[in-house]
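Any chance you could fold what I've pasted below:
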Amino acid sequence: MRVNLKRIGSQMSNTLFVARKEFSYLLNSRLIIFIMVWYMAIFFLSFYGTAQSVNSLGISDPVQNYFVDYVYTLCYYGTLVAVVLGFSSISVETSGKALNTLLSKPLYRDTIINGKLLGAGGFMVCIYLLVTILYVSGISLVTNGSRNAVMAFVGGLSLSFLLYMLCMLFFFSISMLACLLFREQSLALFVGFLAWIVLFRLISSDIFAGSISYFFGNSQSILLLVSGMSPSTMLYFILENMDLQSVLAESGLEVFKLFLYCTIGLILSYIAFLRRDVS
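Below you'll find the model as predicted:
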């Protein structure tokens, strides 16, 4: 019993060590810093555009508009950051062959992947907190400190965090999986971005989904089925509400599909990491 507890404690300690190492690397990576600067620029431009639209249309209760823009900033553009995070997480190790020795011992494989997921997950949470604080501050500014507007927005944060983490972890795992499957890391990064384009842009477009439905007699159900496979379409239906309970009651299937995407992506990347030699 003592041996098992000691072994579990050692594994947890090693996992936390890998997680801290991963978080520190992501925090100091030039590539990550560059993509974060781009992401912050997109955030400010998106918020400014929404504020201009709200003012020009004279919307009396703009919280829903800001919330939709906020979630799309997190999940749409944020997943591009996730692709880079997944790429950086694996490429830095494979390029330096730092995992070659450890991965020859199956005992260490689960510790490494768990630590990497934990460290990257912590980094994603920090991004979420940064964007959320900036957004809440922005809403407070444009609404002249309206307590009702701020509280209404804050009430939707549980939903935004759930959607954000599901989307981020899915594309992080897809990018990490690509790095494990392709030895050429530039190709792996390309595959990660290609997956984002296909899932977020292509299959939700009228041209792609419409072309497929055309072969089935322009079936509306086929059109909805194909476009509904895109996270972008899922978010569209989910964001009709800001309240998590209402979303689960009315759009629970869309949330489940996102959860399923995330779970499958993590499982595949986990299996690939445990079984393949990334040296």
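
going forward, measure contacts between C-alpha atoms and count neighbours the same way
OK.

and the host helix or strand of E93, what does it pack onto?
Remark: E93 resides in helix 78-96, with elements defined by DSSP states H and E. Counting contacts by 3 or more Cα pairs under 8 Å, 6 or more residues apart in numbering; DSSP states H and E, helix 78-96 is packed against helix 2-28, helix 30-57, helix 106-142, helix 157-181, helix 185-196.

Distance from the chain centre to the fourth one, please.
So the one you mean is helix 157-181. Put simply, helix 157-181 sits 3 Å off its chain's centre (Cα atoms, centre = their mean, to the nearest Å).

what comes up buried for it?
Of the residues in helix 157-181, those buried by neighbour count under the rule 16 or more other Cα atoms under 10 Å are 157, 159-161, 163-181.

just the shortest one next, same as before
Of the residues in helix 185-196, those with enough neighbours to count as buried (16+ other Cα under 10 Å) are Q185, A188, L189, F190, V191, G192, F193, A195, W196.

quick one on the thing from earlier: centre of the chain to the helix or strand just after the helix holding E93, how far?
Of the helices and strands lying after helix 78-96 in sequence (DSSP H and E), the nearest is helix 100-103. For helix 100-103, the distance between its averaged C-alpha position and the chain's averaged C-alpha position is 28 Å (Cα atoms, centre = their mean).

For helix 100-103, which residues meet the burial criterion?
Taking 16+ other Cα under 10 Å as the criterion, helix 100-103 shows L103 as buried.

now the host helix or strand of S246 against helix 106-142, angle please.
Element membership of S246 [criterion: DSSP H and E] is helix 244-275. Orientation of helix 244-275 against helix 106-142 (axes from the mean of the first three to the mean of the last three Cα atoms, to 10 degrees) gives an angle of 150 degrees.

mind listing what's buried in helix 244-275?
Of the residues in helix 244-275, 244, 247-248, 251, 254-255, 257-259, 261-262, 265-266, 269-270, 272-274 count as buried by neighbour count, 16+ other Cα under 10 Å.

Following up with a second sequence; could you model it the same way so I can compare the two?
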Amino acid sequence: MTTTAIPAEAQHAPAPAAKRRPRREREGAAWVFLSPWVLGAIVLTLLPMAVSLYLSFTDYDLFNPPQWVGLRNYTQMFTEDPRYWRSVVTTLTYVVIAVPLQLALALVVALALKGMKRGKAFYRSAFYAPSLLGASMSIALVWRAIFNDGGTVDHLFGTGGWVNKPGLALLAVALLTVWQFGAPMVIFLAGLQQIPAELYEAAAVDGAGKWRQFLSVTVPMLSPVLFFNLVLQTIQAFQVFTPAFAVSAGKGGPADSTLVYTMYLYDRGFVASHMGYASAMAWVLLVVIGVVTAVLFRTSRSWVFYASEGDR
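Just a heads-up that it's a prediction; the model follows:
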């Protein structure tokens, strides 16, 4: 039996054109699979954003055609509306209180779960449950009952209802957000499990105690995860609505102490029917969130540690 040698050129010859899918056909298949997302992004996100931007330069009351007024909504917002500035201050106060407390509690619980030998899955699910339930109006109403006159907090501490006190009402709203620490907790736990045990062993050999190991090993190695959680929770905090709406019964009281930005936006747009003004508020909020996020990314260069400088 004789064998015929196949030339080297034939071995590396390109496949016949009939067996190769043209690039244009491959791109077409990709666009077919992407089309639901692209259509949804255009119809449900980009188009409403464009309409909202247009309405922000108009006087629109939801019932009559919008009337072009240029920058009047923005000038009125910044120079003639004291409630607008109260909502800004209230929102900033809420963000400063809620975000650090939530992240601190999430990290503490994640550290406790990391050291558990048994029941970790159960406790992880139990601590995550408030993140699924806390955004609902029903839980917010329960929270209002707990902090109302004659509620659980009043019976335990005898301080009266927090929701009726201007100095404590916003704290009650912030505590509802802090209670929903499950999502950042799970992310922290995943990050903690990725820290090599050899680093802790080396620190222990050098005489570092638990606190020094936390500051010198855990915090630097966990800083990318901390930064990720910080950005996400800050963005969500600026958009808080349901807790403040439920705790204040939709009024932002007492004395506008819980009048967060999105509540005032809702009031202007759907209660007072000043949709053009509300659209202008929405775009200012978008710009502010973008600026705050950019600042966080900029400052992260000085405190976020990456194992490889090429990962920055």
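
Could you quantify their similarity as a TM-score?
Scored against TM-score structural alignment, normalised by the length of the first structure, the superposed chains reach a TM-score of 0.32; 143 aligned residues with a Cα RMSD of 5.9 Å.

want to throw the helices and strands packed on helix 78-96 of the first structure into a markdown table with distance to L235 of the first structure?
Conversion of those to a markdown table gives the following (distance: least, Cα to Cα, whole Å):
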| stretch | distance to L235 of the first structure |
| --- | --- |
| helix 2-28 | 28 |
| helix 30-57 | 17 |
| helix 106-142 | 17 |
| helix 157-181 | 8 |
| helix 185-196 | 15 |
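
Would you mind telling me which of those is nearest I207 of the first structure?
Of all these, the one in closest proximity to I207 of the first structure, counting by Cα to Cα, is helix 185-196 (17.3 Å).

Who are the packing partners of the closest one?
Using 3+ Cα pairs under 8 Å, 6+ apart as the contact criterion, the secondary-structure elements in contact with helix 185-196 of the first structure are helix 78-96, helix 157-181.

Tabulate those helices in CSV, adding columns for distance to V136 of the first structure.
Compiled in CSV, these are given as follows (distance: least, Cα to Cα, whole Å):
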stretch, distance to V136 of the first structure
helix 78-96, 18
helix 157-181, 10
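
Which residues belonging to the helix holding E93 of the first structure are considered buried?
Judged by neighbour count using 16+ other Cα under 10 Å, the buried positions of helix 78-96 of the first structure are 78-91, 94.

Kindly report the same for stretch 279-289 of the second structure.
S279, A280, M281, A282, L285, I289.

Relative to L192 of the second structure, which of those residues is nearest.
Here the nearest of those to L192 of the second structure, counting by Cα to Cα, is I289; it sits at 28.5 Å.

What separation is there between V186 of the second structure and L39 of the second structure?
Distance, V186 of the second structure to L39 of the second structure, using Cα to Cα, to the nearest Å: 33 Å.

actually E201 of the second structure, sorry about that
53 Å.

Could you do V247 of the second structure as well?
Counting by Cα to Cα, the gap from V247 of the second structure to L39 of the second structure is 37 Å.

Please say which of these two ends up with more neighbours.
In terms of neighbours (other Cα atoms under 10 Å), V247 is the more surrounded of V247 of the second structure and L39; the figures are 29 against 12.

Return the residues in contact with the more buried one.
Each residue near V247 of the second structure by Cα atoms under 8 Å, 6 or more residues apart in numbering is listed here: A140, L141, W143, R144, V163, A169, V173.

check which helix or strand covers L286 of the second structure.
The secondary structure element spanning L286 of the second structure is helix 275-299 (assigned by DSSP H and E).

who does that helix touch, helix- and strand-wise?
Helices and strands touching helix 275-299 of the second structure, as assessed by 3+ Cα pairs under 8 Å, 6+ apart, comprise helix 47-55, strand 58-59, helix 72-79, helix 219-238, helix 261-266.

Which elements pack onto the last one?
Taking 3+ Cα pairs under 8 Å, 6+ apart as the contact definition, the neighbouring helices and strands of helix 261-266 of the second structure are helix 82-114, helix 275-299.

go again using 6 Å as the cut-off
Using 3 or more Cα pairs under 6 Å, 6 or more residues apart in numbering; DSSP states H and E as the contact criterion, the secondary-structure elements in contact with helix 261-266 of the second structure are helix 82-114.

Buried residues in the helix it packs on, which are they?
For helix 82-114 of the second structure, a neighbour-count test (16+ other Cα under 10 Å) marks 84, 86-92, 94-95, 97-99, 101-103, 105-107, 109-111, 113 as buried.

could you give the angle of that helix to helix 275-299?
Using the same axes, to 10 degrees, the interaxial angle of helix 82-114 of the second structure with respect to helix 275-299 works out to 40 degrees.

tell me the angle the next helix or strand after helix 82-114 of the second structure makes with helix 82-114.
Reading on from helix 82-114 of the second structure to the C-terminus, the next helix or strand found by DSSP H and E is helix 120-133. Our comparison of helix 120-133 of the second structure with helix 82-114, counting by the same axes, to 10 degrees, yields an angle of 170 degrees.

Tell me the buried residues in helix 120-133 of the second structure?
Within helix 120-133 of the second structure, the residues that qualify as buried by neighbour count (16+ other Cα under 10 Å) are R124, F127, Y128, P130, S131.
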